[in-house]
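**Student:** Okay, sequence plus prediction incoming.
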Amino acid sequence: MLQSPAAANRPTQPVLTTIYLALGSNLGDREALLNEAIERLRVEQIETVRRSTIIETAAAYVLDQPHFLNMVIEAQTEHFAFELLNRIQKVETEMGRQKTIDKGPRNIDIDILHFDELTLQTPHLTLPHPLIHERPFVLIPLAELRTGLYPKK
């Protein structure tokens, strides 16, 4: 059977994109929630390749709240950037995330730090994440996985 040139040039395997996600939690069993989030991301076809060490940090921005556990994962996904955002928000919602206070306490927070080398600025998604350079709770675990990755400011 002959294939059309367009069909012949389509990849037979899904194209996987390397991404970096920041995960944080400061309510409930924080470490268990981080692990649950990673498992739920896997179900959404976001496969963890490597995990940073989990670090505990004081809250930033809104200071009167419990300390956070933070980590970064390197993962691979077939999803495009906006579909990835939708899947992440789905995981947060399914885990009971409620946005009552901006930058306030939360049981789970998942941010897209990098989506391969994509640079993007829209009202709903900016890549790389625009605040990486001012967040040690992201920079430290990110540097453990890949140095020189965060944007230069």
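**Tutor:** That came through, no problem. Numbering: from 1, shown residues only.
**Student:** only C-alpha atoms for contact and neighbour calcs from this point on.
**Tutor:** Fine.
**Student:** Chain neighbours aside, what residue packs nearest to the spatially most central residue of the chain?
**Tutor:** The residue lying closest to the centre of the chain (C-alpha atoms, centre = their mean) is residue 21, at 2.3 Å. Nearest non-adjacent residue to residue 21, counting by C-alpha to C-alpha, 6 or more residues apart in numbering: residue 112, 4.7 Å away.
**Student:** The structure to be compared is supplied as follows:
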Amino acid sequence: MTGARRVLLALGSNLGDRAAHLSRAVDALGDEVTAVSEVYETAPVGGPDQGPYLNAVVALRTDRPARDLLARAHELEAAAERVRLERWGPRTLDVDVLWIDGEEVDEPDLVVPHPRMFERAFVLVPLADVAPDLVPADGPPAEGVVRWGSLASDGPVAP
């Protein structure tokens, strides 16, 4: 074990009760959670025609190795009954390992830092809520990223 460090996970959902899928995933992460971003609604990026996503970023303090974090992400997705039919297709829950302080991984099925995290407003906007030190000042514009609410309030923000 390398000692506890900050880990950042991205959560997204566009099928079923999107907020409930995100909420259950955060709850399942337990006492390792140190912060949860606001929830943002965004249009899908790539893939087939599909509905909008709710996105959030969760900060953890953990000593879990990268492989264990990936396995945990897959467990959370399975608990939400995610079905993988096509790349970038709609999903009940998507969990990505974005960042592990002091660690880089470059393997076929796991790359940390996430290779596209700094290109995606749907990641950078919620990331700024929990890890502003990682968000570049010249990141992509936040166009199309709408604050939806928080998991604590379990509901959308009034327009």
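**Tutor:** Nice, I can see it. Bear in mind that the values here come from a model prediction, so they are computed numbers and not experimental data.
**Student:** circling back to that earlier point, next, count neighbours for the residue nearest to residue 21 of the first structure.
**Tutor:** Using other C-alpha atoms under 10 Å, residue 112 of the first structure has 20 neighbouring residues.
**Student:** The residue nearest to the centre of the first structure matches what in the second structure?
**Tutor:** Here residue 21 of the first structure is matched to residue 9 in the second structure, going by TM-score structural alignment.
**Student:** wait, isn't that match in contact with residue 96?
**Tutor:** Yes: between residue 9 of the second structure and residue 96 there is a contact at 5.5 Å, judged by C-alpha atoms under 8 Å.
**Student:** Residue 114 of the second structure pairs with which position in the first structure?
**Tutor:** In the first structure, residue 114 of the second structure lines up with residue 129, judged by TM-score structural alignment.
**Student:** so how far does the helix ranked longest in the second structure sit from its counterpart in the first structure?
**Tutor:** Counting residues, the longest helix in the second structure under DSSP state H turns out to be helix 66-79. Average distance, helix 66-79 of the second structure versus aligned residues of the first structure after superposition (mean C-alpha distance after the TM-score superposition for the first structure): 1.1 Å.
**Student:** Would you check the span in the first structure matched by whichever helix or strand comes after that helix?
**Tutor:** Next helix or strand after helix 66-79 of the second structure toward the C-terminus (DSSP states H and E): strand 94-100. Here strand 94-100 of the second structure aligns to the first structure at residues 109-115, judged by TM-score structural alignment.
**Student:** Mean deviation, that stretch versus the second structure?
**Tutor:** Comparison of stretch 109-115 of the first structure with the second structure after fitting gives an average deviation of 0.5 Å (mean C-alpha distance after the TM-score superposition for the first structure).
**Student:** got a list of contacts for that stretch?
**Tutor:** The contact list for stretch 109-115 of the first structure (C-alpha atoms under 8 Å, 6 or more residues apart in numbering) reads 17-25, 81, 85, 88, 92, 97, 127-129, 132.
**Student:** Okay, and which of these map to strands?
**Tutor:** Among these, the members found in strands (DSSP state E) are 17-25, 127.
**Student:** Which of these ranks first by neighbour count?
**Tutor:** Neighbour counts for these (other C-alpha under 10 Å) peak at residue 24, which has 28 neighbours.
**Student:** thought it was touching residue 36?
**Tutor:** No: in this structure residue 24 of the first structure lies outside contact range of residue 36 using C-alpha under 8 Å: 11.8 Å.
**Student:** Mutual contacts of the two, please.
**Tutor:** With contacts defined as C-alpha under 8 Å, 6+ apart, no residue is adjacent to both residue 24 of the first structure and residue 36.
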